[in-house]
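Chemist: the following block contains a protein sequence and its predicted model.
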Amino acid sequence: MKKKISIFCSLLLALQMMLSLAVVPVFADEELTSAVYEEPESPAVTYNMNVDWKFKKAADGSEYPLAKASASVAKDGKNFYDADYDDSDWDTVSVPHPINAEDSFDGACYDAGEAGLYRGFMFYRKHITIPESDAGKKLFLEFEAVRNSVYLYVNGEIVGYYEAGIAATGFDITDYVKPGQDNLIAVATDNAADRGQSDTTKVTKETKPGSEPGAADGNGYQWNTKDFNEVQGGITGDVILYAKGKTYQTLPLYNNLKTKGNYIYATDFDIRGKSATITVEGEVRNEDADKDVTLEVNVVEMVDPNKDSTDADADHTKQPYLRYSFKSDATSVKTAKDTGADSHFMTTVPDDAYDDNPAATSTETVDVTKIVASAKCEDMKFWSPDSPNLYDVYTVLKDSEGNVLDVQKTTTGFRKVEYDINDGGLKINDQPVWLTGYAQRSTNEWAVIGVANDWLQDLDMQ
């Protein structure tokens, strides 16, 4: 009898321990259908700029630098960036627009199959009319991806340039655009790669600060070869126009805006308990009067409310459900001290980059205010290679009266990642993961190393 009581007590204790580990979801199942999230209205507007571009290659792909290449398409005394330039004989395209899709692997057995690729300058033009309701707002133009450069002109004026070809870039076009009127966006870009070019004057080089954009009078780019950076040229990503109020969340576009955007991450993982702390470090810029603001964070999951339905006619469209909501403390944001010309950058290359003793590299932003919001979240669905769960994180900037100043949406996942040489190697959510696609090699064709041994592989992974 005592033995039975002992076993019963042990089972009861185990059951209590299991129940103590249970996680209560933010919303009970019966409440889930009433928790559909509606994004709040915001003065910030995003415009898709992908359609109706005019496109033309330079008359001769070998024309360098930019001034010579643009002269090759000039006509009637007009340059490609002039509003009244006649582009009626240009192609009409949409972006993303990889111009080498038509000539890739024309030379299939020579030069890695890329002997016939067009390499040179190309030009884009687009007319836009921004609503008068956006007058007085900040206007930012983002190029998600280009190869290899962007020389941006708005209504005939040079706004800025980017030449590295490996990251998104953005430009403040506020002072160049006339809302309610026709505006011309003009872009020159090139895709030259060093390898295979017998004439080294016909490759992309950096513009020295202070020189005419596209002068190619600076250094070349070490990795600008077809071995590492594909020639595939053109505007190869989306083009996005942001219209924001004077107090706004910045964009993660250090080139050329020198802003870093919001940083969203998780810590304090409890994988078995399905919990973690979500933190948002917001970057707010204020080009208006001083004010107090809060940053509200709404974490949303896309869910099929009828996923378990056996009805053949059931609507299985996923809907956004609010999972977690929290906000920062009220924070005072002062008027930025570097508005106007002080916050407009022709390029992010430092002015002293070519001096004998340049200053240390700096990644300082323009004048912004950091705002932090954080909360522990339960019943989370972590990201993993087998279950790549994602959330939409809405960051809502509000003033002291509750008015919405700006809304940004970031799609992301949360996962715990660690690497332990002595215990399973790479782990995601405490589970060992076998890497594929990392481009490790059993032999190394380059000199010195030969075959990398295990300790070198481990050091590389760390």
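Modeler: In hand now; what should we look at? Residues are numbered from 1 along each chain as shown.
Chemist: drop to CA atoms for contacts and neighbour counts, all remaining ones
Modeler: Noted.
Chemist: D103 touches A115, doesn't it?
Modeler: No. At 9.3 Å, D103 does not count as touching A115 under the criterion of CA atoms under 8 Å.
Chemist: can you tell me the SS state at A69?
Modeler: Recorded secondary structure, A69: helix (DSSP: H, G, I helix; E, B strand; the rest coil).
Chemist: what's the nearest residue to it if we skip its chain neighbours?
Modeler: E63 (4.9 Å; CA to CA, 6 or more residues apart in numbering).
Chemist: again with K138
Modeler: Spatially, and ignoring its direct neighbours in sequence, K138 is nearest to K244 (5.1 Å; CA to CA, 6+ apart).
Chemist: can you name the residues that contact that neighbour?
Modeler: For K244, the contacting residues are 43-45, 137-139, 406, by CA atoms under 8 Å, 6 or more residues apart in numbering.
Chemist: any chance of these in a markdown table, with distance to A276 and secondary structure too?
Modeler: Output for these, formatted as a markdown table (distance: CA to CA, whole Å; DSSP: H, G, I helix; E, B strand; the rest coil):
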| residue | distance to A276 | secondary structure |
| --- | --- | --- |
| P43 | 32 | coil |
| A44 | 31 | coil |
| V45 | 32 | strand |
| K137 | 37 | coil |
| K138 | 36 | strand |
| L139 | 36 | strand |
| D406 | 27 | strand |
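Chemist: between these, which is closest to Y248?
Modeler: D406 (5.7 Å; CA to CA).
Chemist: show me where the stretch 151-300 of the chain has its helices.
Modeler: 254-257 (DSSP state H, counting those that start in this stretch).
Chemist: residues near E296, how many?
Modeler: Using other CA atoms under 10 Å, E296 has 20 neighbouring residues.
Chemist: next up, the contacts around it.
Modeler: Shown in contact with E296 (CA under 8 Å, 6+ apart): 325-328, 373, 395-398.
Chemist: how close does it sit to F140?
Modeler: 23 Å (CA to CA, to the nearest Å).
Chemist: that older thread, surely the residue nearest to A69 is within a strand?
Modeler: No. Applying three-state DSSP, one finds E63 to be coil, outside a strand.
Chemist: okay, the contacts of E296 in a markdown table with distance to G233 next?
Modeler: What follows is the contacts of E296, written out as a markdown table (distance: CA to CA, whole Å):
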| residue | distance to G233 |
| --- | --- |
| S325 | 43 |
| F326 | 43 |
| K327 | 43 |
| S328 | 43 |
| A373 | 41 |
| T395 | 35 |
| V396 | 37 |
| L397 | 38 |
| K398 | 41 |
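Chemist: tell me which of the residues you listed is nearest to T174?
Modeler: Using CA to CA, L397 comes nearest to T174 of the contacts of E296, at 21.2 Å.
Chemist: neighbours around the closest one, how many?
Modeler: Neighbours around L397, by other CA under 10 Å: 25.
Chemist: which residues does stretch 405-418 contact?
Modeler: The contact list for stretch 405-418, computed with CA under 8 Å, 6+ apart, reads 40, 42-44, 244-245, 247-249, 265-267, 269, 382-384, 388-399, 426-430.
Chemist: buried subset of the residues you listed?
Modeler: Among the contacts of stretch 405-418, those classed as buried by 16 or more other CA atoms under 10 Å are 42-44, 244-245, 247-249, 265-266, 269, 382-384, 389-399, 426-430.
Chemist: also this one, for the comparison:
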Amino acid sequence: MRINWMFQVLVLSVTFVRAQEINDWENPQVTGINKEAPRAAFFAFPGKYNPSDTDMKKAPNFLSLNGIWKFNWVERPADRPKCFYENGYDVSGWDDVVVPGSWELQGYDVPIYTDVEYPFPNNEPFIPHDYNPVGSYKRSFVLPDEWQGQEIYLRFDGVRSAFYVWVNGQKVGYSQDSKTPAEFDVTRWVKPGNNHLAVEVYRFSDGSYLEDQDYWKISGFERDVYLFARPRVHVRDFFIHAGLDSEYRNGRFGLEVEIENLPPVFGDFVVNCSVREAGLGKEVFNGTGTPVLLGDTPKVSFSAQIPKVQLWTAETPNIYLLIIQLQDGKGNVLESISRFFGFRTVEVRYGQLMVNGKPVTIRGVNRHEHDPV
């Protein structure tokens, strides 16, 4: 009995140690660490809405991190430079690569194409440790002086397949899912003046089992990387409802706006919402709401029926312009967001896909973005 008891303790101990040693990139329960919740795709400009100023790359609260990065490549995780993220780590001898850009197209490893086969042995959720290339990236940036007192976010629009990120030698978080953005609130880690950014990218992860059908397997930064600043009270997310009534003539408009309050700021804030015809600029709806900032997720909702809207279809893509503006109690506009949308109703009736009450047949093939990177 004593031997059997000791054996059970040993098995439990080994199991616990192995559980502790599971890599994030082999753990289906982990898709992000310290990552912001998903949100709608938009960029908030400081101040009032200006129809001639909608290029985020020219906004004063935007800082691109595209360009030349220092880079190191190894074939397996065990060989990666484990402390490269430290501020004093010398990367002067590393190569230069362009971001965004896949490292296979810049001279490291090779692109892999398979249809239904995996590029590694099928042993879900594990990835071979003798071949899972790791790319270590590093660069510096200067934080604009006028960003002081605001919330600073670091955004990766697309990285394949999984990655860790450090700012000024401090671990910020982890993310995987190659085709969705990852945002991190780095306010506590950045400082005035020069800052250091390090990113460790793994070619394969447990998510690669879901990303394996009929396309090229390439790695690294596939889309833009940038920083942006927001007021402490700002619009975190919004959701547009733009359907039609039963006659497919009048628009049913709805909008939910979620407010972020970091750290908690007390005061009166107002959300203004305007809907305009995109071509003529005619305003068809205007509303104002006041969020209650003391709640966990302050929200403001709007709804309206808009008569005789111009319908959106693939053949006639009529669109409207939504403008959201957040202002403080003194009437100062803190930020503005604009988004185009269309009124349509998509449904399945009697087994048939319908758009605005008319049957639609979809024909298409796989579409993957490989140009220009």
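Modeler: Nice, thanks for sending it over. Keep in mind that what you see is a predicted model, and the values were worked out from it rather than measured.
Chemist: superposing both, give me the TM-score.
Modeler: Once the chains are laid over each other, their TM-score by TM-score structural alignment, normalised by the length of the second structure reads 0.69; 301 aligned residues with a CA RMSD of 3.5 Å.
Chemist: can you tell me the residue that sits opposite the residue nearest to K138 of the first structure in the second structure?
Modeler: Using TM-score structural alignment, the partner of K244 of the first structure in the second structure is R230.
Chemist: isn't Y248 of the first structure up against R285?
Modeler: Yes. Contact status for Y248 of the first structure versus R285: in contact at 5.6 Å, counting by CA under 8 Å.
Chemist: shared neighbours, those two?
Modeler: Residues touching both Y248 of the first structure and R285 by CA under 8 Å, 6+ apart: none at all.
Chemist: next structured bit after the longest helix seen in the first structure?
Modeler: Ranked by residue count and defined by DSSP state H, the top helix of the first structure is helix 2-21. Later in the chain than helix 2-21 of the first structure, the nearest helix or strand by DSSP states H and E is helix 29-32.
Chemist: what residues in the second structure pair up with that following helix?
Modeler: The aligned range for helix 29-32 of the first structure is empty, by TM-score structural alignment.
Chemist: beyond that helix, next helix or strand please.
Modeler: strand 45-48.
Chemist: show me where the stretch 101-250 of the second structure has strands.
Modeler: For the stretch 101-250 of the second structure, applying DSSP state E, counting those that start in this stretch gives strands covering 101-102, 112-114, 134-143, 151-156, 159-160, 162-167, 170-176, 182-185, 193-202, 215-217, 220-221, 225-230, 233-244.
Chemist: map T294 of the first structure across to the second structure for me.
Modeler: Checking with TM-score structural alignment, T294 of the first structure has V270 as its match.
Chemist: so its match touches G329, yeah?
Modeler: Yes. Using CA under 8 Å, V270 of the second structure makes contact with G329 at a distance of 7.3 Å.
Chemist: where's P317 of the second structure relative to L10 of the second structure, distance?
Modeler: 66 Å.
Chemist: next up, the contacts around E283 of the second structure.
Modeler: If you count contacts by CA under 8 Å, 6+ apart, E283 of the second structure has them with 274-277.
Chemist: by neighbours, which of these wins?
Modeler: V275 (22 neighbours).
Chemist: does that one touch I324 like I think?
Modeler: No. Checked against CA under 8 Å, the pair V275 of the second structure and I324 is beyond contact range at 9.1 Å.
Chemist: contacting residues around the closest residue to K179 of the second structure other than its chain neighbours?
Modeler: Nearest non-adjacent residue to K179 of the second structure, counting by CA to CA, 6+ apart: G158, 5.3 Å away. Applying CA under 8 Å, 6+ apart to G158 of the second structure gives the contacts 177-182, 221-224.
Chemist: which position in the first structure pairs with G158 of the second structure?
Modeler: So G158 of the second structure corresponds to A145, using TM-score structural alignment.
Chemist: before we move on, the earlier item: deepest of the strands of the stretch 101-250 of the second structure, which one?
Modeler: The highest mean neighbour count among the strands of the stretch 101-250 of the second structure, using mean count of other CA atoms under 10 Å, belongs to strand 159-160: a mean of 28.
Chemist: comparing it with the first structure, how large is the average distance?
Modeler: Strand 159-160 of the second structure, aligned to the first structure and superposed, deviates on average by 1.0 Å (mean CA distance after the TM-score superposition for the first structure).
Chemist: next one: that strand to chain centre, how far?
Modeler: Put simply, strand 159-160 of the second structure sits 11 Å off its chain's centre (CA atoms, centre = their mean, to the nearest Å).
Chemist: now do stretch 328-338 of the second structure
Modeler: Distance of stretch 328-338 of the second structure from the chain centroid (CA atoms, centre = their mean) equals 24 Å.
Chemist: ok, now stretch 395-414 of the first structure?
Modeler: With CA atoms, centre = their mean, you get 18 Å for stretch 395-414 of the first structure.
Chemist: in that stretch, what's buried?
Modeler: Across stretch 395-414 of the first structure, burial judged by 16+ other CA under 10 Å covers 395-399, 404-408, 413-414.
Chemist: distance between the ends of that stretch?
Modeler: Terminal residues of stretch 395-414 of the first structure are spaced 16 Å apart (CA to CA).
Chemist: could you do stretch 113-120 of the first structure as well?
Modeler: Start-to-end, stretch 113-120 of the first structure (CA to CA) is 18 Å.
Chemist: what sits up against stretch 93-111 of the first structure?
Modeler: Contact with stretch 93-111 of the first structure is made by 50-55, 113-118, 196, 231-239, as judged by CA under 8 Å, 6+ apart.
Chemist: spatially central residue for the second structure, please.
Modeler: Geometric centre of the second structure, nearest residue: P181, 2.1 Å, by CA atoms, centre = their mean.
Chemist: which residue in the first structure aligns with it?
Modeler: Using TM-score structural alignment, P181 of the second structure pairs with A168 in the first structure.
Chemist: so who does its match touch?
Modeler: A168 of the first structure touches 142-146, 253, 255, counting by CA under 8 Å, 6+ apart.
Chemist: against N79 of the first structure, how distant is it?
Modeler: Plainly put, A168 of the first structure is 26 Å away from N79 of the first structure if you go by CA to CA.
Chemist: same check on L19 of the first structure?
Modeler: Distance, L19 of the first structure to N79 of the first structure, by CA to CA: 74 Å.
Chemist: between these two, which one's more packed in?
Modeler: Legend: neighbour count by other CA under 10 Å for L19 of the first structure and N79, higher for N79 (17 against 10).
Chemist: the more buried one reaches S70, doesn't it?
Modeler: Yes. If you go by CA under 8 Å, N79 of the first structure and S70 touch, sitting 7.0 Å apart.
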